[in-house]
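A.B. asks: Quick check, what structure comes out for this input:
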Amino acid sequence: MEKLEEQIAHLTRAVDDLSDIVARQEGEIVTLNRRVHMLMQREGEREASSGGAVVLGDEKPPHY
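C.D. replies: This is a model prediction of the structure:
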């Protein structure tokens, strides 16, 4: 019986630790989603202000 109580205590601690990790990761995901959204808005504004010019990185080389 004592061994089972020990195992339950270890499992309870593991679940609590994993719960803390998931909660922290949720906060990080929310922050990253906000940053991606902000960057997408900034890029959209940059493209709009450039007058629809082609970005040089997307342009095909002249030999194509």
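A.B. asks: contacts and neighbour counts: CA atoms only from here.
C.D. replies: Will do.
A.B. asks: Can you give me the neighbour number for residue 47?
C.D. replies: Using other Cα atoms under 10 Å, residue 47 has 14 neighbouring residues.
A.B. asks: Sequence B follows; please return its structure for comparison with A:
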Amino acid sequence: MTPSDPPTDARRLTDLEERLTHLQHLLDQLNAVVLGQARQVERLERELANYVTAVERLAQSGLGEDLPHEKPPHY
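C.D. replies: Here you go, the predicted model:
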């Protein structure tokens, strides 16, 4: 087949199948990335909730209220 010859139906079908295969592979890779990010977001949300709970406990305990409100020495 020369560059001026139109592609045959078989060649066009093969090209489409190759493109589809590459797109399916790309989709699988992107799904893996999204799943990993979703897991990371869930982990970070749990971690943030733990920090919020810890800060709330410290605020309720009154810890640090008796400290003087002075500027640090480097001011």
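A.B. asks: What is the aligned counterpart of residue 49 of structure 1 in structure 2?
C.D. replies: Matched to structure 2 by TM-score structural alignment, residue 49 of structure 1 sits across from residue 61.
A.B. asks: now the helices for structure 2?
C.D. replies: Taking DSSP state H as the criterion, structure 2 contains helices spanning 9-61.
A.B. asks: and residue 45 of structure 1, how many neighbours does it have?
C.D. replies: Number of residues near residue 45 of structure 1 (other Cα under 10 Å) recorded here: 11.
A.B. asks: Just give me the neighbour total for residue 5 of structure 1.
C.D. replies: 10.
A.B. asks: Looking for the alignment partner of it in structure 2.
C.D. replies: Taking TM-score structural alignment, residue 5 of structure 1 has residue 17 as its aligned residue in structure 2.
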